[in-house]
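**Student:** Just a sequence and a predicted model for now, questions to come.
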Amino acid sequence: MNPLAELEFRIGQILDEYQTPGAVIGVLHRGEVTELAYGVQDITTGEPVTSGMVFQCGSLTKSWTALAFLQLVDEGRAALDEPVQSYLPHFQVADPAVSAQVTPRQLLNHTSGIEESYGDPGEDDDVYGRMVAAIVDAPQVSPLGSVHGYSAALGYAILARIMEVIDGKPWHRIMTDRIFTPMGATSTHAWREEVEPARAARGHLIRSLDEGPIPTPVDDLPRAFGAGGGVTSTVRNVLALAHVYLHAGLAPNGQRIVSATAIREMMTSRVPIPDPYTLGREWALGLVVDNWHGHDVYGHDGSTIGQNARMRILPDDDLALVLLSNGDSREGRHREIFDLIFTRLGTATIPPLPVPDPAPTLDPARYIGVYERPGTRFEVTSEHGHLQLHLDVDPMQAAIMCTPDRITHDLLPIDDTHFLLPPNTPLEDMQTAAIFGFHDGRAQYIHTNARLHPRES
């Protein structure tokens, strides 16, 4: 019997409330797989979503790529703590010490601190070699190994290039040969040209509740994001990935993908996340780690321009939950659906966000200033003692989404480094941020949405 049958109608209501065109939900619980499909794959055709629909995984790709790299570690052909230069002798960034010392572990857990300054490397098979060659002048966002700061593309592109040099083939072929085929994930691909168009969900954006979802104007991410965001998959195949993590390296078909030692290393090698409320408290190797009411929870999220993926793994309950969708990315939707399912299965639910401190005694001078990286600029200001965060929106994003050029949020303190950012519109969720790293009485970083932004010098 389908353990979620009584929830199907309510889940459909939630997806409708968030105007999600289509979604597939998969649950792996004590060896049993349940799949639920909703909506349409493309609002212009009305073709219904099926459980075998292929969705873009976005940054959930990193959990696939990390697994392939750890397979090389198992074979003794790579090591987590050897310098990248051991595999790429010409690897170089602006800081000579970082060039010589940065390791795969630091790329996997996003503590390399290297700026994403790789230009336009194109769409050919040599994209990762071009990215590595282009970063000779890339500066440091933060000192090597000092703090977590999410790398959307570059960190895993460097890992992909190491894999290519070791295996002598392009990254997408490595993924097929090492991971997808052995584990039976025949509907999973690392190169968009291999996806059957008839099975592929189309992405959608929501610019206003009145307008509703519209087809995305950008069907695919640039290939530079491949190793960190280019995998496409079905919900059952993503559950197979979760099975590997749940069962010490074994796929559902019984094939060993990596050793139990590798899985243990991936789950236990962790660094703290400055903002622990958005995704989780710690970042492991290709996984985010949180703790829900005393239970460790692992997973990864992913978004492209119009599609979204969520994976959560709860080892204490032998449980994995996956949600793939082709529309709105608001976190509230995932929380509602996940908590509904977790409650039905009698396991831990997602902890609520903390409440703001009703009587803060913060000195605004410690926080005000500009925090900036290429393409992203935040400014913290204070008016009558109340802090605000202003984001200068990327012009292309503002044009696509019809948003203002500058978005302002109040900063409601949780404590002296963590803040809530209340939503301004119904299309926004409550967000969180950390403003921290005080030096000479002033914060040095903003960490929000997993990204790190240093104070303007």
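**Tutor:** Received, thanks.
**Student:** going forward, measure contacts and count neighbours with C-alpha atoms only.
**Tutor:** Will do.
**Student:** which residues in the stretch 151-300 of the chain form helices?
**Tutor:** Along the stretch 151-300 of the chain, counting by DSSP state H, counting those that start in this stretch, helices occupy 154-167, 171-175, 226-229, 235-246, 260-268.
**Student:** let's bring in a second model and compare:
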Amino acid sequence: MSFTHAELEKKLAELIESHHVPGAQLAVLDGDSIIEVAAGVLSLRTGSPVTTDALFLPGSIGKLYTATLVMMLAEEGLIDLDKPVRTYLPDFEVRDQHARDTVTVRDLLSHTSGFDGDVFLDTGRGDDALERYIKEIADLPQIASPGTIWSYSNSGFSVLGRLIEVVGDTVYETALRDRLLTPLGLQHSVVFPEDVIPHPNSVGHVPDPDDRESYVVSPVWGLFRSCGPMGASLVASAGDVIRFALLHLDGGVTADGTRLLAADRVAAAQEPQIRLVDDTVLGEAWGLGWILDHFGDVAVIGHDGNSLGQNAFMRVAPEQRFGFCLQTNVESALSMYRELAAWLFEGQLGVVPRQDPAPLPSRVVTDASRYVGTYRREGLAFEVDQAEDGSLTATIKASHAAAEMQDLPPMDDLPLAPVERDQSFLLKLPISDSDLLAVFFNPDDDSAAPTYLHFGGRAHKRVVV
């Protein structure tokens, strides 16, 4: 079946009401058609209605644009994905010298660099923002050897942004605009906050500190310029995000027939580079920039994005030319996304997204001491403890800049609910509207005590037992 504009509009309105989301935008791709609908308000402060041409912050969906720019330079022979980053950025430094010398461009694209990745730094508004950022992360610690495990790395994409600047003799935002947004004819996509002003645009919403059940407008709109290649530069409508995705569904050719990428390079970007352990949070594997998954027997690609009080999701089935982009103006809309994805894909293709493993009837954990300890990455630490009843709890301490801007609530003694999968638990954060899968693992020996905790797409290294 195909969805009508009225059906999609009605469903989106129902979803924002049931999930308490101020406003949302939805674009659905069906063959060669894109249907765009909107519901709710852009801001609880102004009450301005969401329109289909309004601009949201797609967040890390913008990493796909960065990855595409890298692949365009690779196609021109200016970058070899399998050469070390220092081939092109001789001043690139991280704390571990072996990692510094061996991390490849492919490692950065597939989040397998092994160095910590959520470093958000204000290095100014100038054209040297990325150059200064690279200097500031020279002491970034390593949590694993390059190419060994997957751990989502925002910092890695700012390194890629600087790579684009140096190899392409430009600045990142100019490359994004001139090499992608303009050739694709994206009328509702911009790269700087001041470019947003002529357009209707959404603001983020965060829980009211005095009433966590209510929302207030986020006091900060976007991240720093140095975070641009992570996805912070892109401001776009949901429809434009889908129009960008069509470049990768159409073998690298734009709507007017211009070729931006070779078909074999587009296909290679959708080939698995590494499998994920927490595979119900994002997907089952990662490509060159892309989340790779299956809904039933249907291959799906996409990406999610978080900004300050905004949350976006994009999934498309390339072979069936079906998919969607959902943009919302709350910081966590995972449960809304999951309900919408199931409704759309089951109605159109008879499949649904993969589900979390079912919780076990008891929270008592056999050999709970096996997991107790501190697991850490840059800017965030998990303290896993055993409760008196034999269950496990997690206390989370966030110290990175984005956490400070979000004014996060305490996250103490959160229950870890064991599920029907070894060494896996469901954990719900007070800032999230949905449980997320937490997986303990040891990449060297599955039977040994875990050396990492994977949660929210990030690996946290065990530092205290």
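**Tutor:** Cool, the structure landed. This one's a predicted model, so the numbers in the text were calculated from it and none came from an experiment.
**Student:** still on that earlier bit, to residue 336 of the first structure, which of the helices of the stretch 151-300 of the first structure lies closest?
**Tutor:** When these are compared by C-alpha to C-alpha, helix 235-246 sits nearest residue 336 of the first structure, at 19.0 Å.
**Student:** which part of the second structure lines up with that closest one?
**Tutor:** Under TM-score structural alignment, the match for helix 235-246 of the first structure in the second structure covers residues 238-249.
**Student:** Average offset of that stretch relative to the first structure?
**Tutor:** Following superposition, stretch 238-249 of the second structure is found to deviate from the first structure by 1.2 Å on average (mean C-alpha distance after the TM-score superposition for the first structure).
**Student:** buried set for that stretch?
**Tutor:** Across stretch 238-249 of the second structure, burial judged by 16 or more other C-alpha atoms under 10 Å covers 238, 239, 240, 241, 242, 243, 244, 245, 246, 247, 248, 249.
**Student:** what number of residues lie near the closest residue to the third one other than its chain neighbours?
**Tutor:** The reference is to residue 240 of the second structure. Nearest in space to residue 240 of the second structure, with sequence neighbours left out and distances taken as C-alpha to C-alpha, 6 or more residues apart in numbering, is residue 186 at 5.9 Å. Number of residues near residue 186 of the second structure (other C-alpha atoms under 10 Å) recorded here: 18.
**Student:** What of the one 10 residues further on?
**Tutor:** One way to gauge burial is a neighbour count; for residue 196 of the second structure, by other C-alpha under 10 Å, it gives 19.
**Student:** same question, the one 5 residues further on
**Tutor:** Per other C-alpha under 10 Å, the neighbour tally for residue 201 of the second structure reads 21.
**Student:** Show the contacting residues for residue 162 of the second structure.
**Tutor:** Shown in contact with residue 162 of the second structure (C-alpha atoms under 8 Å, 6 or more residues apart in numbering): 130, 131, 134, 172.
**Student:** Among those, name the ones in helices.
**Tutor:** Members of the contacts of residue 162 of the second structure lying in helices (criterion: DSSP state H): 130, 131, 134, 172.
**Student:** which of those residues lies closest to residue 6 of the second structure?
**Tutor:** Among those, and counting by C-alpha to C-alpha, the member closest to residue 6 of the second structure is residue 172, at 39.3 Å.
**Student:** For residue 371 of the second structure, see how far away that closest one is.
**Tutor:** 43 Å (C-alpha to C-alpha, to the nearest Å).
**Student:** of these two, who's got more company?
**Tutor:** residue 172 (28 against 23).
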